[in-house]
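Engineer: okay, predicted coordinates and the sequence, questions at the end:
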Amino acid sequence: MTIGERRAAATLSGIFGLRMLGLFMILPVFALYAEHLDGVTPTLVGLAIGAYGLTQALLQIPAGMLSDRIGRKPVMVAGLLLFAAGSVLAAMSDTIHWVIVGRALQGAGAIASTVMALLADLTREEHRTKAMAFMGASIGVSFAVAMVAGPVLNHWIGVPGIFWLTGALALAAIAVVILLVPTPHRSGLHRDTEPVPALFGKVLRNGELLRLNYGIFSLHLLLTASFTVVPLALRDFAGLASGYHSFVYLGVMAGSLLVMVPAIILAEKKRRIKTVFLAAVALLAAAELGLWQLHGSLSAIVAALFVFFAAFNILEATLPSLVSKVAPPDSKGTAMGFYSSSQFLGAFIGGAMGGWLHGRYGIEGVFLGSAVVAALWWLVAAGMRHPSYLSSYLLRVGPVDDAQARLLSERLAGVAGVAEAVVVAEDQTAYLKVDRSRLDVEALQQYAVA
């Protein structure tokens, strides 16, 4: 990668990571803080936790498409301004209803697809996978840091202070966008990172992709629903003061990451993805059942949370990999767009479901309901096909007409290690699915242009 590509990957990953940090830091603390807000009910607490997911799910694909028309940076700046405004509104609110509005406004700053598109503008095809992996890692680190930092910052500055901080970080991110993120010489549609309206029907008719969308929906539903009550269980049932919750999250997150690495190696290198995937979903159900039955014991909660986050991290890493493997070569960006929307919608439904179950059936109802969701997900996932162990590969082929594109697709499909090939004339790009262990790179590069 060139210096410019590394700079683009670093700055955009930082912006995306800081935004996710701001969204997730309240997850382990908001249920405790909300008790002091006017008009509070368990259902409204859940809505406040998950409200960002609804607006994010509805707006992220349209925002990405808008950035194709008016430019990436204007959409990113507007999104970050909305996020900052939502943070300030939530910080200043003393009623649960206005906090919900603030959280929804945070989600309205839906820049995920735009950031991906800009990263694609600023990286060459052969280095884009590395850049995207760097961004994915930043999201994972942000989530882990948020779970630990949230209780610490709550002890120091309170939840309003966390909202003020996230608003300030969003404004700082705007400065980074304007001053540090490179401006692309040319912006275009990138089928590997952006949704393409003409491909919506094709993707939404793909049963395996729908199964994976249901999976990420369920995963974030379980996360958000569980954390409408986990902080309360730690404090009220296990007797752990809120100032010490960060130690629990630090321990379980660190331990879960140690489990995740060998599990991912087993899944990918040993080609046991479906086995590992189903085992992780089953562990989620087991963790929720453990929380349902044993949430009065601190050691039991810690053990259940360790199992939960070990499974969560494995699935969070495995699901996007499966989408990439399943999606047609020219539809990866479209598939990932609907996948991300499903994730955010799951966060919204999870908050609403968790709050409603808490109000009607207590903490036990939330954990039992979540266990049922995990069990249903296992049944859906059990029918998934064994995935092909293929990777996406982009090749710049230069100007071709439609007839030449069809002929070139056939020739590329004949190269050793190429399983699928689609050449899109208007993109001047070949979208391939390849088996990297068998791929004849030299033969492939004969069709590439500089």
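Structural biologist: Nice, I can see it.
Engineer: from here on, just use CA atoms for contacts and neighbour counts.
Structural biologist: Will do.
Engineer: quick one: the strands in the stretch 1-150 of the chain, in order.
Structural biologist: Counting by DSSP state E, counting those that start in this stretch, one finds no strands in the stretch 1-150 of the chain.
Engineer: ok, and here's another one to check against it:
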Amino acid sequence: MDSLEKRSVAALAAVYAMRMLGLFMVLPVFVLLGQDLVGATPALLGFAIGAYGLSQALLQIPFGMLSDRIGRKRLIHFGLALFAVGSLLAGLSEHVYGVIAGRVLQGAGAIASVLMALLSDLTREENRTQAMATVGLSIGVAFAVSLFLGPMLGELAGLPGLFYLTAGLALAGMALVQWWVPTPARETVHPDAQPASRQLKRVLTDGRLLRLDFGIFALHLVLTALFLVVPVTLQDKAGLPSGHHWWVYLSVMALGFIAMVPFIIIGEKKRLMKPVLCGAVAMLTFSCLLLLVSPPTLPVLWGTLFLFFMAFNLLEATLPSLISKESPAGAKGTAMGVYSTSQFLGAFVGGAVGGVLVERIGDAAPFQMMLVVLTLWLLAALTMRAPSHTKSFVVQLRSSGDDSEGGIDQALRQLPGVDDVTILSGSRTAYLKVDQQAFDAKALDGLAFVKQ
């Protein structure tokens, strides 16, 4: 990357990370600190935890499409402003309904796909995968940091303090976008980075993608439901004060991350992604079963949470890669939009339904719900076809020539290793899905319609 690309990637990754940090910091402490809110019940607290996911799920794809019309930076500023206002509303509210409204507003700033589109505008095609991987890494780091930073800051500043800090992070993000992120000379549609309405039907009818979408739905349902019960269990049954929960989350997340790395390498290098995926889902299911039936002592809880977060980290890292590989050529942005919608919808359902179950049945009920959902996911994973090992490849076509799009499509599909082809009408761009081991880019040199 050149200096401008590095600056753009660093700034946008920071904006993404600060936003996710603000959303997730309250997760490990909300049930404990939210009990002091007026009108608080387990059901309403669960709804408040997951409320951001509902507005995120509803607005994720529309925001991505809207950015082509009104401009990337303008929409990002609007989304971050909504996020800041929602955070302030939640911090100032003494009633649980005010906090719910604030969380809904936080989620309404659904700018993830807009940030990715701006990132694509500011990076060259050959550097885009590296840029998006950097943003993905920043999200993972922000999530891990939020789980131990939340309990530490919650002890010092309380629930309002966490929301005020989140508002400050949103304002800092707006400043970064305004003064540090360059304004692109041209904003174009990037099928590999943002949703497109014409691709939605194709993505929503692909059985392989739907299985992965259900997977991320289940993963974040389970994560949100977990934090309805585990913080209370650590405090009331294991005898660990809430201000000390941070070291539990820090240790299980850090060690879980280290433990999952070899499985990622094995899955990618040995082309064993399906066994790795199924094993991780099975481990996640087993850890939820242990949380349901094991004695709630601190050593047992720590060991169970280690298994949970080892599997969680592995799945969180694996699923986006699988979506990228399984998505049709030229439709990765749309596939990722549906994937993200499923993720946030899972967070909403996990919080809302889990809270109702705690209130009406008891603390064991969310774990039973988690086991049912994870069992369904395990069955879906076991019966899915082994994932492909393809990557996206973009070919620029000559603006002149007598070749029809049909003829170009057929010629490209005949190349060794080409799995799928999509040609955007009028853009003179072809999106290919290629097997990395069988495809040789030099084969394109002999095609007259390919721009050298």
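Structural biologist: Received the coordinates, thanks. For clarity, every value in this text was computed on a predicted model and none was experimentally measured.
Engineer: give me the TM-score for these two chains.
Structural biologist: The TM-score (TM-score structural alignment, normalised by the length of the first structure) is 0.97; 450 aligned residues with a C-alpha RMSD of 1.5 Å.
Engineer: what sits against L210 of the first structure?
Structural biologist: L210 of the first structure is in contact with L204, counting by C-alpha atoms under 8 Å, 6 or more residues apart in numbering.
Engineer: repeat for V148 of the first structure
Structural biologist: Counting by C-alpha under 8 Å, 6+ apart, the residues that V148 of the first structure touches are S246, F247, Y249, L250.
Engineer: go again with 6 Å.
Structural biologist: By C-alpha atoms under 6 Å, 6 or more residues apart in numbering, V148 of the first structure lies in contact with S246, Y249, L250.
Engineer: quickly note the distance from the residue nearest to it when sequence neighbours are not counted to M25 of the first structure.
Structural biologist: Spatial nearest neighbour of V148 of the first structure, excluding adjacent residues (C-alpha to C-alpha, 6 or more residues apart in numbering): S246 at 4.9 Å. Using C-alpha to C-alpha, to the nearest Å, one gets 11 Å for the distance from S246 of the first structure to M25 of the first structure.
Engineer: neighbour-wise, which of these two wins?
Structural biologist: M25 (27 against 20; other C-alpha atoms under 10 Å).
Engineer: how big is the offset of stretch 339-346 of the first structure relative to the second structure?
Structural biologist: With mean C-alpha distance after the TM-score superposition for the first structure, stretch 339-346 of the first structure departs from the second structure by a mean of 0.5 Å once superposed.
Engineer: residues in contact with that stretch: which ones?
Structural biologist: In contact with stretch 339-346 of the first structure (C-alpha under 6 Å, 6+ apart) are residues G53, L54, A57, N213, I216, F217, H220, L221.
Engineer: can you pick the most crowded of these?
Structural biologist: That'd be G53 among the contacts of stretch 339-346 of the first structure, by other C-alpha under 10 Å, with 30 neighbours.
Engineer: what sits closest to it if chain neighbours are left out?
Structural biologist: F344 (4.3 Å).
Engineer: map that neighbour onto the second structure.
Structural biologist: Mapped onto the second structure by TM-score structural alignment, F344 of the first structure lines up with F344.
Engineer: for R186 of the second structure, give its distance to S120 of the second structure.
Structural biologist: 11 Å.
Engineer: of the two, which one has the most company?
Structural biologist: The neighbour comparison of R186 of the second structure against S120 (other C-alpha under 10 Å) goes to S120, with 25 against 7.
Engineer: tally of neighbours for the match of F344 of the first structure?
Structural biologist: F344 of the second structure, neighbours per other C-alpha under 10 Å, totals 26.
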